[in-house]
Each structure stands twice: as structure tokens, then as C-alpha cells.
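Q: got a predicted structure plus its sequence, pasted below:
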Amino acid sequence: MIKAVFFDIDGTLVSFNTHKVADSSKEAIRLLKEKGIKVFIASGRALFLINNLDDLEFDGYITINGCSCFINDNGNIKEIYRETFDKNDLFSLNDYLKTDKIPCAVITNNDMFINYQDDTIKHLYSMANVQIPKTVDLDDYIKNNYNDILQLNIFTDENKEKYLMDNVLKNSKSSRWHFSFADINPKNSGKDIGIDKIIEHFGINLDETMAFGDGGNDIGMIEHSALGIAMGNANESVKKIADYITDDVDNDGVYKALKHFNVL
């Protein structure tokens, strides 16, 4: 019996075309809660960037790809878990960026900063309907705030991403839901770890969980949960490991999968 359902946001609950949650998904979440099933967000976004779920309420939030997890205690949002970077990785990144000035953003629980931006960067953030980070001297920011940084966005291709992970960010891991950039997080993080922290808090077993996603950063939780659902618009790598492939986000995919497994 499913007691907890975890939802990615962008491309899963929220359409990239409309930037809105489908009415059928809203109805599905309402029905889940009516049945006493817990509903959770599992996103690459920081909590302060979750601005596109209308008035939907959730029982908890896995944010920044599992680096910061929250529970909703009668409207009081409380952090129950946090994972930060090995500072050696961040200092190595500083050294690297002195010779290869690729765009790089840092994300904390409260803000975002980037070393520089151009029209492409602005377009990518607007595509996800996310505010453009403040431009700062990243070298100085990292040196003074490394304990607050929970995620990096590296705007480069997969070949350079691999080089960075092998030689610069050795104690971190990467995932990619868009070809233009990679999310970089501490090695001991992930939406799958976030699921474990959340269900431990609520006394729910892993075999009572279900997860929906579409991007590379969803693979861990889709493999980890008892039922892992890939959206019809998901990356092929996500579809390969999913227990079930539902319809697109724009074609009631969430609702249809919940009905298929008789969760609704």
C-alpha cells in the first residue's frame, strides 16, 4: 500500500510549456491527501525558488537535490536534514575558474549567485521561470560562504563536466536535466537520500513509496522508491530505469499513473 508519493516539479508537476500545474495533477494531489497519503516535493530547486505550485500544500520538501529536506508541521516549515560540500572541492573550483571562466552559479537555502551572465544564461533561467542569480565575485563569495553552499550549476557540456568531476570536484556528484548545464551536489546527497530522511521522520517504509520524475536528477529516487514513474516527456535515461512510463506532463501523466496503479 502506497503511503507517500514524491513529485519532481519541473517537467513533472509543472509544464515547461505553460509553467503551471495541470488541473488533473492538482486533483490527484487533493485525492491523495483525502485518502491520507502523504505528498512530498522532490526538486532540484531551493525552497525559496519553489514559486510555481499555486496554492498546493505538501507534507514536506526534498530540495536542492536532497541537500536540504523540510517537513510541514501544521504550516511551520522545518528543516530536518542538510548536506554541504567538502570545502576542498569549492576551493579547487575557485582555482579552476581563474583559467576557464565558464558560467557557474552557487545556490544556498536563501539565495543564488553567479560569476557572470549573458543572454543564454538569462534564457535558461527564464525557461524554468526562475530568478536570475545575482552576479558576484565568485572567488570571494566561495571563500567567505563555503559552509552555506548546497549546489552548483555548471554551464558546460558533458565532456567538460566529466573533466571537472574527475579532477576538480572529486568529492561531489553531478546530474543533468538539461543539456546546457549540470547540477553539482555533495557526494552524500540525492533525492533518494532525501526520501530516506523524510520517510524515517514519518515512520513510513520504503516499500510504501512512489516517485515521479523526468530528469537525470530524478534517476536515484525513481530507482530507490518502491514504484518509480517516468513522465512521458522524461529523458531516455530516466525511462530506462523506471517501473512505469506514464503520459506527458501536459497530458495528465501524473493522474493517469496514479489511476493505473490504483493509488487513486
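A: All right, it came through fine.

Q: CA only for contacts and neighbour counts going forward, please
A: Will do.

Q: from Phe181, how far out is Asn159?
A: 11 Å (CA to CA, to the nearest Å).

Q: also Lys259?
A: With CA to CA as the criterion, Lys259 and Phe181 are 34 Å apart.

Q: and those two? Which one has more around it.
A: Neighbours were counted for Lys259 and for Phe181 using other CA atoms under 10 Å; Phe181 has more, 21 against 12.

Q: state the distance from the closest residue to that one other than its chain neighbours to Asp95.
A: Spatial nearest neighbour of Phe181, chain neighbours left out: Phe155 (4.2 Å); criterion: CA to CA, 6 or more residues apart in numbering. To Asp95, Phe155 is 17 Å away according to CA to CA.

Q: comparing those two, which shows the higher neighbour count?
A: Phe155 (21 against 13).

Q: test my guess that the more buried one contacts His178.
A: No: using CA atoms under 8 Å, Phe155 makes no contact with His178, being 10.0 Å away.

Q: ok now do the residue nearest to Ser68 when sequence neighbours are not counted, which residues does it touch?
A: Distances taken as CA to CA, 6+ apart place Arg82 nearest to Ser68, at 4.5 Å, with adjacent residues excluded. Going by CA atoms under 8 Å, 6 or more residues apart in numbering, Arg82 touches 67-69.

Q: comparison target, given below:
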Amino acid sequence: MKIKCVVFDVDGTLVTVGSRLLLESTIASIYELQEKGIKVAVATGRPFFAMERSIKEKVKFDYYICSNGVFVYDNANQKDLFKYEIPADVVMDYTKLCEETGGAAMFQFDEAGHVYVGYPQLISMLSDTLGRIEYFFKHPQQERHQYSPPTAIISKIPTAHMQRFRETFPQFQFVPFMHEFYDVFPKEISKFSGIERICQELNLTTDQVMTFGDALNDVEMIEKAGIGIAMGNALPEVMDRADHITENCEHDGIYKALLHYKLIEPNPYV
């Protein structure tokens, strides 16, 4: 099946964790895909507002799958394809449980992340992983959701209380990305469900999609896409399900994998 769409994770795939810079080999490879009529998309755990400006400016991606699939955006046509909304009562129940257990919760809204509880814990982590915190705000009033609903949660959950969270919120999946830190979003939503929405829009099958990733939230899209590529720095669970393992991003892993599958031509400058 001919590949018609290539989907990239961001942190640990397009860029190293905490970095804002794309390699020139990666930029050139993505533009070559687009010149050949292949659509390119981002699938990330980051909310849309936290996508680095430097990445958005360097590459005009056709689609964005953000916050692990809760928001899917058609960048070429400037329209939302999908957006999940967390009900107000769930927001407050989740906040209360975090307060009772020493946890932390940041709710992701269209314009920013608002931390309802546990600000110091979350901001320290976000600074380390994203390298910037200007879009994340302390919000002790706990009322931002009254104006428009959030789409997802980033949460710190003490290990001793993890089971209580799972039992209280059975509709959510809790995907770890650091010790005691989780992306929290509905069980039926994932990066791959975002890919399926893009395929519906483009009249493609998922066999016509190639995916790149490195972390636990990439496993499903690596396994279910037509071709799944694990980065050289990927977790073992990702590598085990990949069709191909490339080098890490700082060693031109994206360029080398696309070249391996003959989706691009050799670049004499790499």
C-alpha cells in the first residue's frame, strides 16, 4: 500500500525532549514529502498552544493531533476536525481528589494550561520537559472551566493513590510519561483515533499512513499504522511493535527512515 500520510510525534521524535529545534535534515525531508503530495501531520501529547513557534514556522504541517488525540486540527484549511470537552462536574471532582491525595492537575484549554492544584510540582516538571512555561498559569480560583470546557488533563498522582483515581474516573486512561506524572484523557481517544479522523477527511485507509514515535503514547499508532517507525531512543515497548527502528532524531533518524522506505531521495548534505 502506497504511503499517503506521514505522522510524527514531537518530543523525542521530531526534537529531543526539551528542545525547540528541528534538524535541517528533518525539515528538508518533510518538505520533500509534501512536494510529492504526501500529507504530513504531528501527533503529540502537547496541547496545541504549547507547540513550539519555531516548529510551526519551520514546517507547515497539514494536520495537528494534539493532547493525545483530544484535539485534531486541519491546519491547511484552518478548521477543527475534532475536540473533546471535559464536563464541568468532572473537572471539579478531579480537582477535589487531587487536593485530597496530594496530587496535581493542570487542565488544558484552548489558549493555555490552568493549574487548579499542585502548581509547584507541575511547573517544575513542565519546565524540565518542555523548556518553557509561559502558557501555563496558576489558577487557584478553579473557575476557568465555567467559561469554556477543557480538553485534557496533565496530572501528578501519588503512586499510593493511583488505583483510587482509576476507580473514580473509569472513563479516563492514565498514560505515564514521567514518574507519577500522567496524561489523562478518555479511553476511546488516542493519537491513532486522531489519525483515523484525518484518514476519514482524506479518504485514506490507515494502511496508507506511516508513523514515527518513541514513547508509550505512541505504541498504538506505531502498531496499527501501515508502517510504524520507532526512534533509536524509543522505549522497548515501542521498538517491539515497530516495523522499523531508525536512529534517534539528533542523528537524522527521520531522514534515514524515510530514505530507507524510498519516500525521499538521498540528500548529499546529510
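A: Ah, there it is. Predicted model, so just to flag it, every value in this text is computed and none were measured.

Q: nearest to Gly36 of structure 1 among the contacts of Arg82 of structure 1?
A: Cys69 (21.1 Å; CA to CA).

Q: and the strands in the stretch 101-250 of structure 2, which stretches?
A: Shown for the stretch 101-250 of structure 2, the strands assigned by DSSP state E, counting those that start in this stretch span residues 104-108, 113-117, 136-138, 152-156, 172-178, 181-186, 209-213, 227-230, 244-245.

Q: so can I have CSV of those showing distance to Leu14 of structure 2?
A: Below are these laid out as CSV (distance: least, CA to CA, whole Å):
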stretch, distance to Leu14 of structure 2
strand 104-108, 22
strand 113-117, 23
strand 136-138, 23
strand 152-156, 21
strand 172-178, 17
strand 181-186, 20
strand 209-213, 9
strand 227-230, 12
strand 244-245, 15
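
Q: of these, which is nearest Gln34 of structure 2?
A: strand 209-213 (13.9 Å).

Q: quick one: Glu100 of structure 2 from Arg164 of structure 2, how far?
A: Counting by CA to CA - Glu100 of structure 2 and Arg164 of structure 2 are separated by 11 Å.

Q: again, but for Ser25 of structure 2
A: From Ser25 of structure 2 to Arg164 of structure 2 the distance is 46 Å (CA to CA).

Q: what about those two, which has more around it?
A: Ser25 (19 against 14).

Q: the more buried one touches Tyr255, doesn't it?
A: Yes: with contacts counted by CA under 8 Å, Ser25 of structure 2 reaches Tyr255, the gap being 6.1 Å.

Q: so which residues of the stretch 51-200 of structure 2 form helices?
A: 53-58, 88-101, 119-130, 162-168, 191-202 (DSSP state H, counting those that start in this stretch).

Q: pick the most deeply packed of those helices.
A: Highest mean neighbour count of these: helix 191-202, a mean of 20 (counted as mean count of other CA atoms under 10 Å).

Q: which helices and strands sit right next to that one?
A: Counting contacts by 3 or more CA pairs under 8 Å, 6 or more residues apart in numbering; DSSP states H and E, helix 191-202 of structure 2 packs against strand 63-66, strand 71-74, strand 79-83, helix 219-224.

Q: a markdown table for the ones you listed, including distance to Val117 of structure 2?
A: Conversion of those to a markdown table gives the following (distance: least, CA to CA, whole Å):
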| stretch | distance to Val117 of structure 2 |
| --- | --- |
| strand 63-66 | 23 |
| strand 71-74 | 24 |
| strand 79-83 | 24 |
| helix 219-224 | 30 |
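
Q: figure out which of those is closest to Leu14 of structure 2.
A: Of all those, strand 63-66 comes closest under CA to CA, at 13.6 Å.

Q: in structure 1, what range does the closest one match?
A: The alignment of strand 63-66 of structure 2 onto structure 1 (TM-score structural alignment) covers residues 60-63.

Q: contacts for the matching stretch, please.
A: With CA under 8 Å, 6+ apart, stretch 60-63 of structure 1 has contacts from 39-47, 68-72, 77, 191, 194-195, 198.

Q: I'd assumed Phe49 was in contact with Glu111 of structure 2.
A: Yes: with contact defined as CA under 8 Å, Glu111 of structure 2 and Phe49 form a contacting pair (6.0 Å).

Q: more crowded one of the two?
A: Shown here are Glu111 of structure 2 and Phe49; by other CA under 10 Å, Phe49 has more neighbours (16 against 12).

Q: which position in structure 1 aligns with the more buried one?
A: Checking with TM-score structural alignment, Phe49 of structure 2 has Phe48 as its match.

Q: how about its match: what's its closest non-neighbour residue?
A: Asn110 (6.2 Å).

Q: show me the contacts for that neighbour.
A: Applying CA under 8 Å, 6+ apart, the residues contacting Asn110 of structure 1 are 46-48.

Q: sorry, back to before: deepest in the core, which of the helices and strands packed on helix 191-202 of structure 2 is it.
A: Most buried among these, counting by mean count of other CA under 10 Å: strand 63-66, with a mean of 28.

Q: that one against structure 1, how far on average?
A: Once fitted to structure 1, strand 63-66 of structure 2 is off its aligned match by 0.8 Å on average (mean CA distance after the TM-score superposition for structure 1).

Q: run the chain-centre distance for that strand.
A: 8 Å (CA atoms, centre = their mean, to the nearest Å).

Q: cool, and stretch 225-232 of structure 2?
A: 15 Å.

Q: quick one: end-to-end length of that stretch, please.
A: 19 Å.
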